[in-house]
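> have a look at this fold, sequence not included:
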């Protein structure tokens, strides 16, 4: 006579943020499986993708679509349900809320005093950082770059002075344009392209932007990408060196523009360079 399987561990009402695999289904954690088995339902970006994961795990649960396009009433309905039910939140892959939906839902739960629990697991940004070989003592996750060329360039220029490794998510069709923008806005920085992480064709390449552009022009990329840019390279610059760079820049640029350009190249203070540029122009 077969034994009756033990009952599933019950969960307190609330929201459970569950990280799921970014490619290899073997990366699901034991705790994530326990929560998905015990919850009352799962809020997800795409019910088809989450349905495949649950089927692989042998789990059957109600699935409720929730993404950044969901209406306020849908979010309100979910929040209300958490007063008496345990609801798991998953994204299509990886850790929810990291460039994925969920911020408003979590914010509302905190406002209502609803318990929020995170079940850690796979995250493409962190995996890309650990594989990149770039400095990881300080890093900034900056999401997806803007789609338009001008906005992309301005966004990167706004990050130029941040002394840390920059981490972006990117898509294969936009990779070459993003590498070109990095070469222009963040010159002389090492870049790592981490593609298809945990999947069969995982690929990690590191180099300067133009070299990577040449590679991917000859070998068009596919799949999901984590794009990482190393911190500014600090080179000791003397006053004479700075003056020479400013004089060269002032041949074609206004003092404010010349100061910004030299600051980007050297890491020197832009305001001090602007004052010096005004002095050089008047000499």
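Thanks, I have the structure now. These numbers come from a predicted model, not from an experiment. Numbering: from 1, shown residues only.

> from here on, contacts and neighbour counts on C-alpha atoms
Will do.

> quick one: the helices in the stretch 151-283 of the chain?
Assigned by DSSP state H, counting those that start in this stretch, the stretch 151-283 of the chain shows helices spanning 175-185, 209-218, 239-250, 255-266, 270-282.

> could I get those as JSON lines with distance to residue 53 and mean neighbour count?
Shown next, in JSON lines, are the helices of the stretch 151-283 of the chain (distance: least, C-alpha to C-alpha, whole Å; neighbours: other C-alpha atoms under 10 Å):
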{"stretch": "helix 175-185", "distance to residue 53": "29", "mean neighbour count": "20"}
{"stretch": "helix 209-218", "distance to residue 53": "32", "mean neighbour count": "16"}
{"stretch": "helix 239-250", "distance to residue 53": "56", "mean neighbour count": "16"}
{"stretch": "helix 255-266", "distance to residue 53": "46", "mean neighbour count": "21"}
{"stretch": "helix 270-282", "distance to residue 53": "51", "mean neighbour count": "15"}
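
> what's the closest of those to residue 147?
Among the helices of the stretch 151-283 of the chain, helix 175-185 comes nearest to residue 147, with 9.2 Å by C-alpha to C-alpha.

> tell me the angle of the closest one relative to helix 255-266?
Between the axis of helix 175-185 and that of helix 255-266 there is an angle of 110 degrees, by axes from the mean of the first three to the mean of the last three C-alpha atoms, to 10 degrees.

> in addition, the following structure is provided for comparison:
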């Protein structure tokens, strides 16, 4: 049987591609690429003439049979635009289909933005949780973050420049002012890794709007931290009330993760709601 190779490609610096990756890309019968124009530039730089076919989010299911047919004739490589394929990119379905057809699946390790950001963050690396992109809407982000707020693992998210500030606000509301690293443009000319508190990152990127791909690495929950302090409860209530959540829903949600009794939060939320009403 043939082999489907999952080939990691540079996330910015072309020198990061491995000798094995270049050999595999030259020897396979076909390269399935997320963006053939982008990968075509990479292949041209290294004088690789292997045929390309597109394989991206919106055609990943319709192209399965075609790629499997090619795999029956010889080895195929899967690549993403940058980094390790099938990690937050199309590929899972193809890997599963190749295995079901009894082909070999072999990783060709290399660049990965989440791992590069993690090891350079200064935060614990022994246990971590990769969660991909945060939701586009505030309600989605709050739900995602709340679901992992009590976990002791270092958290890794991807984010876009235009949503970064909103994401930082939501992270602080749900997690408190934890330590984090904001890594952008990794391995490129303008690489930046900001390390500090969430509030400090928000102030920094408000003053210096970010560009490029962004990875967020956030400290996990401290199991010995115990109950939230009043300031954190008030901040989380403030955000929830501002987005229109009911006092009852906020009390139930925050009580579950703060260590506070629900009736205490309900009383505080009602007082804050009245304060907001008087300010309008």
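Cool, the structure landed. Note that the structure is a prediction, hence the values are computed from the model and not measured.

> care to give me the TM-score?
The TM-score (TM-score structural alignment, normalised by the length of structure 2) is 0.83; 254 aligned residues with a C-alpha RMSD of 2.6 Å.

> what's the closest of the helices of the stretch 151-283 of structure 1 to residue 98 of structure 1?
helix 175-185 (19.9 Å).

> packing partners of that closest one?
Helix 175-185 of structure 1 sits against helix 149-158, helix 209-218, with contacts defined as 3 or more C-alpha pairs under 8 Å, 6 or more residues apart in numbering; DSSP states H and E.

> with structure 2 overlaid, how far apart is the last one on average?
It stands for helix 209-218 of structure 1. Once fitted to structure 2, helix 209-218 of structure 1 is off its aligned match by 1.0 Å on average (mean C-alpha distance after the TM-score superposition for structure 1).

> whereabouts in structure 2 does that helix align?
Using TM-score structural alignment, helix 209-218 of structure 1 lines up with residues 198-207 of structure 2.

> likewise stretch 141-156 of structure 1?
Aligned by TM-score structural alignment, stretch 141-156 of structure 1 falls on residues 130-145 of structure 2.

> pull up the distance across that stretch, start to finish.
End-to-end distance of stretch 130-145 of structure 2 (C-alpha to C-alpha, to the nearest Å): 12 Å.

> could the helices and strands packed on helix 175-185 of structure 1 be laid out in a markdown table, adding distance to residue 42 of structure 1?
Output for those, formatted as a markdown table (distance: least, C-alpha to C-alpha, whole Å):
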| stretch | distance to residue 42 of structure 1 |
| --- | --- |
| helix 149-158 | 35 |
| helix 209-218 | 39 |
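
> output the helices of the stretch 151-283 of structure 1 as TSV; include the columns distance to residue 162 of structure 1.
Shown next, in TSV, are the helices of the stretch 151-283 of structure 1 (distance: least, C-alpha to C-alpha, whole Å):
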stretch	distance to residue 162 of structure 1
helix 175-185	13
helix 209-218	19
helix 239-250	20
helix 255-266	11
helix 270-282	14
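
> closest one to residue 130 of structure 1 among those helices?
Of all the helices of the stretch 151-283 of structure 1, it is helix 209-218 that lies closest to residue 130 of structure 1, at 19.4 Å by C-alpha to C-alpha.

> if we can go back for a sec, tell me which of the helices of the stretch 151-283 of structure 1 sits nearest to residue 121 of structure 1.
Minimum separation from residue 121 of structure 1 across the helices of the stretch 151-283 of structure 1 (C-alpha to C-alpha) falls at helix 175-185, 26.5 Å.

> mind listing the strands for the stretch 101-250 of structure 2?
Using DSSP state E, counting those that start in this stretch, the strands of the stretch 101-250 of structure 2 run over residues 104-108, 128-133, 154-159, 179-184, 192-197, 214-218.

> which one of those lies nearest to residue 46 of structure 2?
Nearest of the strands of the stretch 101-250 of structure 2 to residue 46 of structure 2, taken as C-alpha to C-alpha: strand 104-108 at 17.2 Å.

> how about residue 29 of structure 1, what's its match in structure 2?
Taking TM-score structural alignment for the superposition, residue 29 of structure 1 sits opposite residue 18 in structure 2.

> closest to residue 261 of structure 1 out of the helices and strands packed on helix 175-185 of structure 1?
Minimum separation from residue 261 of structure 1 across those (C-alpha to C-alpha) falls at helix 149-158, 10.3 Å.
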